[in-house]
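1. Below are the sequence and a predicted model for it; my questions follow.
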Amino acid sequence: MTPVEPGLVRRGVRYLTGRRRVVAALLAWSVVEAGHTFALGYALAEALDGGFLAGRPRTGLAWLGVAAVAVVAGAYGTGRTYGGVAGLVEPFRDGLVRTVVSRALHRGDTAAVSRLTHQVEIARDAFAGLVMVSRSFVFTAAGALTGLFLLAPPLLAVVAPPLVLGLGLFLATLRPLARRQEAYLAADEALAAALGDVFSGLRDVTAAGAEPRVRAETGALTDAALHASRALARWSVVRVVALALAGQLPLVLLLAGAPWLLDRGVTAGGLVGALAYLTQSLMPALQNLVHGLGTSGSRLAVVVRRLTERGPAVTGFADVPPAAPPSAFASAPALELRRLTFAYGDRADPVVRDLDLTLPRGAHLAVVGPSGAGKSTLAGLVAGLLRPGGGEVTVGGARAGTAAAAAQRVLIPQEAYVFSGTLADNLGYLRAAPVPEEELRAVAEALGMEELVRRAGGFAAPLAPAELSAGERQQIALARAYLSPAPLAVLDEATCHLDPVAEARAERAFARRPGGTLVVIAHRAASARRAGRVLVMDGADTACGEHHELLARSPLYRDLMGAAEAVESAEPARPANPAHHSPSHPPRHPRDTDRVDPVPRPGLAGDGGHVVAHRPVGQVQAAGDLPDGRPLRRE
C-alpha cells in the first residue's frame, strides 16, 4: 500500500504478539460467534431433505431448533468479542496519543491539533473496524465454505471462483486507495494549520491589508482538500464492482445453474442451504470486509505512518534539508544571523531588517530595546517558530527549522509550562534518560531553588501546577532548560516573575553552564550590564557591543540605561509591599520629531517625583502602583 507498509506490518505483528492472551480470547469467542454460520445452512438443508420433504416434520423442526440455538450462541459470542476488541484498540490509541503529544512538546508540531483531535480518533476507529470485519469475514467464510463442501462439492465449485475474483479486484484497489487517503489527510492537515494561523492573526491580517492573499491561499488549500476528497470518493465505484463480483455474481450463478446442480446430485435442501450461506452469511460479511478494509485498512496504514513518522523538527518547511550529523557543525558559531529580515505581513514594515550577528560558543548576549522593537520576534526566529522573510538563521551551523538546530537550542518563554507529575519528571523532561538526584540537587543549588524543592517534598514528590506561583513555574522551566543537552539557551523574559536577586543568580548560572551559550531577552537593565555583549534593537537602527561601548556610541542605549537606573535608584525608598510589581524596563523610547516623550517618566517637566514609566500608553495604572502610595488625582 505504501513504501513503509512492511514496517507497519511488522510493528502490527509485534503489537499483537505482545497481547497474546487478548488475541487468544478474541479468537476463541470468534469461533463461538461463527458456529451459527456453519449450522444455519447445514441445518436448513437437513431440515428439508431429511425432515419436511421426507415426511418427517419433527426431524425438520429439530434441525431448525439446532439452527436457532446456534444463532443464540453466536449472538452471545459476538457480545463477548467486543471486550477483546477493546483490549486491543484502547492501548493502541493511548500509544498514539503519547506519540503525538511528545512530538508536539519536543518539536513544535504545528499539525498536532489535527493529529490529536482528528487523526488519532480515525486510527482508533479504523483499527477497531479492521479487527472486527477481518475477524468476522475469516471465520464466516470458513464456516460457509466448509458447509458448502459438506453439502455438495459442486456448490463450492460454483461459488468459489467469482468470490476469489472479486476479492482479488478489491485487494488491487487498496494501494491507490491508500495513496488518495494519504493525500486527503495531508490536505486536511495543511488546511487545519493554515486556518489556525489565520484565526490567531486576524487583526494582523487586517492591519497589513493581507486579506486578498490570505483568501487566495486558504481558498487554494480548501480546493486541494475538496479535490483529494473527490478522488478518494471515486474509488468507491471500484469497490462496488468488486462487491458485485464477489457477492452478487455467486448468487446469480447458483440460481442460473440450479438445473445443472440438481442433475449432479445436489438436493433441494442443499440448494436452499447454499442460498442461505450466500445471503445470510457470506454476502453481509463480504460487504463489511470491502467497506471496512477498503476504508479502515487504508486509513489505518496512512494515519499510523503519519502519526509515528520522524518528520522535521518544525512542520511546514518543505525546503528544509535533512539534518547533518553534529560533528559537521562542531566548529560553527553558536548562533549566526545573516541579513535577517522579518515582517508580519507583506505590506507591514519589517520588525527585523538586514540583521547580521555572529555569536561564538560560550558567549552571553543580552537583547534590549523599546517595546515592539522585535526582541521576542528575534527569539522566535532563533527558536525556529517563525520563518524569516529574508536572510538566514543558523544554530550551531544548522538552519533554524531543522532537527539538527532543534537539538542545539532550548527556548524558555515568559509563560513557563509545568505538567502534572513529579518534580524530577518536570526537570528531566528534555533528557533522554532519568537525571541522577545528585545532578538535580546541583542544579537546584545553582539556580537557588532549594526552598522550592523542600516545599514540594523532594524531587520524587508529585507537583500540582495550579498551586505553584508564576515565579516557581519559571524556576522549574529554567532548571529543565539548564539540564537539557542543548548548548544554546534563549531566555525570552523567562525571569520576569523572579526578583532581581533570583534573576541574577539564574543568568549567572546559565552563563557558567559548561559549553553553553546564553541569549537573554532583557526586561531589566541589570541583565544588559551582566552580559558580555548587548544587542540594541530599534527597527533598522541596531547596535551591538559591550556595555561601556554602547553607552558611548548609542543614544538609545544611554536613554534606556539612564531611565532604568533612575527608576532602580528610586526603588529602595518605596514602602515594602509584597504585592507591588517593579515597573517594566526599559520604557518606551522618545521617537516623536517634536521631542514629545510619549511615556511619562522622572525628569520631565511637571514631574512631582511620583510618576514613573510603568506600562505602554493607553493603559491605566492602579493607584497602589504609584511609588508614594497616594491615590490618583491630577497626576
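-> Noted; the coordinates are in hand.
2. Only C-alpha atoms from now on, for both contacts and neighbour counts.
-> OK.
3. From Asp349, how far off is the residue nearest the centre of the chain?
-> When C-alpha atoms, centre = their mean is applied to the chain, the residue found nearest the centroid is Ala112 (2.4 Å). Applying C-alpha to C-alpha, to the nearest Å, the value for Ala112 to Asp349 is 31 Å.
4. Check Gln474 too.
-> 33 Å.
5. If you count surrounding residues, which of the two has more?
-> Taking neighbours as other C-alpha atoms under 10 Å, Gln474 and Asp349 compare with Gln474 leading, 25 against 13.
6. Measure how far stretch 9-17 is from the centre of its chain, please.
-> With C-alpha atoms, centre = their mean, to the nearest Å as the basis, stretch 9-17 stands 24 Å off its chain's centre.
7. Tell me which residues are up against it.
-> Residues from elsewhere that reach stretch 9-17 (C-alpha atoms under 8 Å, 6 or more residues apart in numbering): 23, 88.
8. buried stuff in the strand or helix carrying Gly471?
-> For Gly471, the enclosing helix or strand under DSSP states H and E is helix 470-483. Applying a neighbour-count criterion of 16 or more other C-alpha atoms under 10 Å, one finds 470-483 buried in helix 470-483.
9. Same list (those) but as CSV, adding distance to Glu46.
-> Below are the buried residues of helix 470-483 laid out as CSV (distance: C-alpha to C-alpha, whole Å):
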residue, distance to Glu46
Ala470, 79
Gly471, 82
Glu472, 80
Arg473, 77
Gln474, 79
Gln475, 80
Ile476, 77
Ala477, 76
Leu478, 79
Ala479, 78
Arg480, 75
Ala481, 77
Tyr482, 79
Leu483, 77
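10. Out of those, which is nearest to Thr422?
-> Ile476 (11.5 Å; C-alpha to C-alpha).
11. Next up, the contacts around that closest one.
-> Per C-alpha under 8 Å, 6+ apart, neighbours of Ile476: 418, 426-427.
12. next, the one to line up against it:
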Amino acid sequence: MRRALLYGLRSLRAGPLARFLLWSAPEALPAAVAGLAIARAVDDGFLAGRPGVGMLWLAALLAASGAGAFGAAQVYRRLGDLTEPFRDGLVRVVVDGALRRATAGLDHEGALARLTHQAEIARDSYAGLLVLVRSFAVTTVGAVLGLASVAAPVLAWVLPPFLLGLAGLLLSLGFAARRQYAYVRGDERLSAVAASTLAAARDLTATGARGWAAERVGEAADAQARAEKALAWVTALRVLCLAIGGAGPLLALLAAGPWLLARGVGTGAIMGGLTYVLMGLRPALGALAQGLGAGGLRFAVTLGRLLDAADAPPADPPQVVAGGGSAVSTRGLTFAYGPHAAPVLRGLDLDLREGERLAVVGPSGIGKSTLAGLVCGLLTPGAGTVTIDGVDAREARGQRVLIPQEAHVFTGTLAENIAYHHPGATAAQLDASIDAVGARDLVERLGGPSAVLSPAELSAGERQLIALARAHLSPAPLAVLDEACCHLDPAAEERAEGAFAERGTLIVIAHRAGSALRADRVLVLDGEEAVLGARDEVIARSPLFRDLLGHWEHDAQIHPAS
C-alpha cells in the first residue's frame, strides 16, 4: 500500500494540483456554514421572534450551497489533468516491465490483464481517490470549524465517536487489502489462461482437446469467483465502522441534549450540531468508508501488483552470433495442450544450420504455430528438447525474434517503433532495415522516421511492414515469421523473406507456395509424421505437400495479386 501511495503522490503535477485544490475552497462553504446558519436562524431569528433574520440566515446557506456547487463543477473539470498523465506513465511502466521480465526469462503471466483491465482500474480508482480524499477533508474541516463556532460542548460530544469510527475504518484496510489482492491475482490468472487457450484454439480443436481447455478455463474462473465472494467480509467491516463513526455522534448528541440545555446551550445550537452531523460528518465518513473500502483498496492492491510485476533485472543487450545465424535443433520434441490431449507434435527431430531458410507447411491447426512458439521459448515441451546454438530455447534470450501474423504497432514515432529491439541503432542502420524489407514508400508516406504513428489509422499490411522492419533491425540472428507477410502481396513477401534470409537463419510458417519454393528446406506437418527435406525431395515424398501446392496455385488464379 505504501508503495502505491508514494507512486500516486509522485504522479501529481504541481500546476494541475494547485488548480484542483483551489476550487475546493468554495465547495467547503456549505459544510462550514450549514450548522451555523441553522443555529442562528433558530436562536437569533425564529425563536427570538425575528423571522426576517432567520430567513436571511437560510438565504446565506442557500448562497453557500450555490457557491459549493460551482466549485465542485470546476474540480471535476480539472480532474483529467491529473489522472491522464498518471495513466500514461503507468502504461509505460507496465509495458516496459513486461518486456524486461520476458527478455530476462522471468514469469510475465497476466501482462495483458495488467496493460488493459488493471491499468484502467488503477486510473479510475486514482481519480476517485483524489475526489474522495479532497471531499472528505473539505467537509470534515468545515464541519469541525462550524461545530466549534456554534458551541464547543457540542463538538466534545460529537468528535470522539466520529474519530473512533474513522480509526476503525483505517485499521481494517489491511484485512481488506489481502482480500482484494487475492481477487486481482485471480483476475490475472483467468486472463492468462483464457488468452493462451484462445491463442491455441486451432490446435486444440484439431487435437480434440477442447474439453481439457474448457476445464482449465473453468478452474481459473471458479478461483476468481471464490476470491470475489471473500470480499463480502470487507463490506461487513465497513458497515460496522460507519455505524460507530456515523450514527454514534448522532446518538451521543441526542442523549446529551438535556445536559447541554442545562448548561446554556441553545436549542438552535443543538440543531446546528445535528445539522453538521447529518449533513457533514456522517455523509463524509460514509463516502470515505465506501471509497476506501472499494476504490481505495482496489487502487492500492492493483497498482501495487502492477508495480511489483514491472520489477525485473535489466536485461543484458542481445549479442549477434558470429557466422550470420543460429543453429536450431530439436530432439524428440513432443507437445500437447493438456495431459489427456493428443500431441500436436510428436517426437520431432530437426536440425537447422546457421543461415538456412526453412519453410514449415501444413493445414490449419496442425501445429505450425505451436512449433514457432516452442522454438521461440514461448511454450514448454512436454517431452524432448529444442535448442538454439546448443542453449535451451527458453534460455536463448536475444537469439530469436518472432513476427506473428497480428503485428503490433504502438503510439510513438516511426523510428521508436522500428528501433524498439535495438534502441542504440544508428540512422543508417534504421534506413537499411527500412529499405531491406521494402518499407521505404510507407515511411515516406507517413512523414519519415520522426512521424508520430496512430496505430488505429494503419492498415494490417502497413503494421506488418513496420513490424518486419523492427525485427530486421533486431540483433537476433534467428527470425521466425509466423504468417508475418499474409497481408502483403507476393512480391512484397518475397522481398521481405529475402531480406531476413540474408541477415541470418530464417523459419517461415508458409501460407503461400512461394515461401515454400524459395526455402532451402521444407518441413511438412500432417498430424501423423513430419517430412523434411529439399523442395523437390519433399514434393516426391509428401502427397500433402503436392496437394497444398495445387491448392495455393488454384487460389492464386482465383485471387491474383493486385
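-> Alright, I've got the coordinates. Values in this document were obtained by computation on a predicted structure and should not be read as measured data.
13. Pull up the distance across stretch 445-452 of structure 2, start to finish.
-> 12 Å.
14. Over to stretch 315-333 of structure 2?
-> End-to-end distance for stretch 315-333 of structure 2, by C-alpha to C-alpha: 28 Å.
15. just stretch 450-467 of structure 1 next, same as before
-> End-to-end distance for stretch 450-467 of structure 1: 17 Å, by C-alpha to C-alpha.
16. go on, stretch 354-374 of structure 1?
-> Start-to-end, stretch 354-374 of structure 1 (C-alpha to C-alpha) is 13 Å.
17. chain center to that stretch: distance?
-> With C-alpha atoms, centre = their mean as the basis, the mean position of stretch 354-374 of structure 1 lies at 31 Å from the chain mean.
18. Buried residues, that stretch. List them.
-> 354-356, 359, 361-371, 373-374.
19. Now, the residues you listed that are in strands?
-> 354-356, 359, 364-368 (DSSP state E).
20. Tell me which two in the residues you listed are the farthest apart.
-> Farthest apart among those - using C-alpha to C-alpha - are Asp354 and His364, which lie 22.0 Å from each other.
21. Strands along the stretch 351-500 of structure 2, start to end?
-> Ranges of strands within the stretch 351-500 of structure 2 are 357-361, 383-388, 391-392, 400-403, 412-413, 452-453, 478-482, based on DSSP state E, counting those that start in this stretch.
22. Need these in TSV (columns: distance to Ile434 of structure 2).
-> Formatted as TSV, the strands of the stretch 351-500 of structure 2 follow (distance: least, C-alpha to C-alpha, whole Å):
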stretch	distance to Ile434 of structure 2
strand 357-361	21
strand 383-388	27
strand 391-392	31
strand 400-403	16
strand 412-413	14
strand 452-453	16
strand 478-482	16
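23. which residues sit in contact with the aligned residue in structure 1 for Thr380 of structure 2?
-> Under the alignment (TM-score structural alignment), Thr380 of structure 2 pairs with Arg387 in structure 1. Listed by C-alpha under 8 Å, 6+ apart, the contact partners of Arg387 of structure 1 are 342, 381.
24. Against Arg124 of structure 1, how distant is Arg387 of structure 1?
-> 34 Å.
25. Give the other helices and strands that the longest helix along structure 1 contacts.
-> Assignment by DSSP state H gives helix 57-107 as the longest helix of structure 1. Packed against helix 57-107 of structure 1 by the contact rule (3 or more C-alpha pairs under 8 Å, 6 or more residues apart in numbering; DSSP states H and E) you find helix 20-47, helix 112-114, helix 120-151, helix 298-308.
26. Turn those into TSV, including distance to Val237 of structure 1.
-> Below are those laid out as TSV (distance: least, C-alpha to C-alpha, whole Å):
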stretch	distance to Val237 of structure 1
helix 20-47	29
helix 112-114	29
helix 120-151	20
helix 298-308	16
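27. Could you point out which of the ones you listed sits nearest Ala622 of structure 1?
-> Between those, helix 112-114 lies closest to Ala622 of structure 1; by C-alpha to C-alpha that is 38.8 Å.
28. Against which helices or strands is that closest one packed?
-> Helix 112-114 of structure 1 packs on helix 57-107, going by 3+ C-alpha pairs under 8 Å, 6+ apart.
29. State the pair within the buried residues of helix 470-483 of structure 1 that is farthest apart.
-> Farthest pair in these, by C-alpha to C-alpha: Ala470 and Leu483, 20.2 Å.
30. And the closest residue in space to Asn288 of structure 1 that isn't next to it in sequence, how far from Gly297 of structure 1?
-> Nearest in space to Asn288 of structure 1, with sequence neighbours left out and distances taken as C-alpha to C-alpha, 6 or more residues apart in numbering, is Val133 at 5.9 Å. From Val133 of structure 1 over to Gly297 of structure 1 the distance is 10 Å, taken as C-alpha to C-alpha.
31. Between the two, which is the more surrounded one?
-> Gly297 (25 against 20).
32. Now the helix or strand that contains Pro259 of structure 1 on structure 2. Mean distance?
-> Element membership of Pro259 of structure 1 [criterion: DSSP H and E] is helix 258-263. With mean C-alpha distance after the TM-score superposition for structure 1, helix 258-263 of structure 1 departs from structure 2 by a mean of 2.0 Å once superposed.
33. what comes up buried for the helix or strand where Phe175 of structure 2 lies?
-> Assigned by DSSP H and E, Phe175 of structure 2 belongs to helix 173-199. By 16+ other C-alpha under 10 Å, the buried positions in helix 173-199 of structure 2 come out as 173, 176-177, 179-195, 197.
34. what about it, distance to the chain center?
-> 12 Å.
35. The stretch 201-350 of structure 1: helices as residue ranges?
-> For the stretch 201-350 of structure 1, the helices defined by DSSP state H, counting those that start in this stretch cover 202-208, 211-243, 249-256, 258-263, 268-276, 283-292, 298-308.
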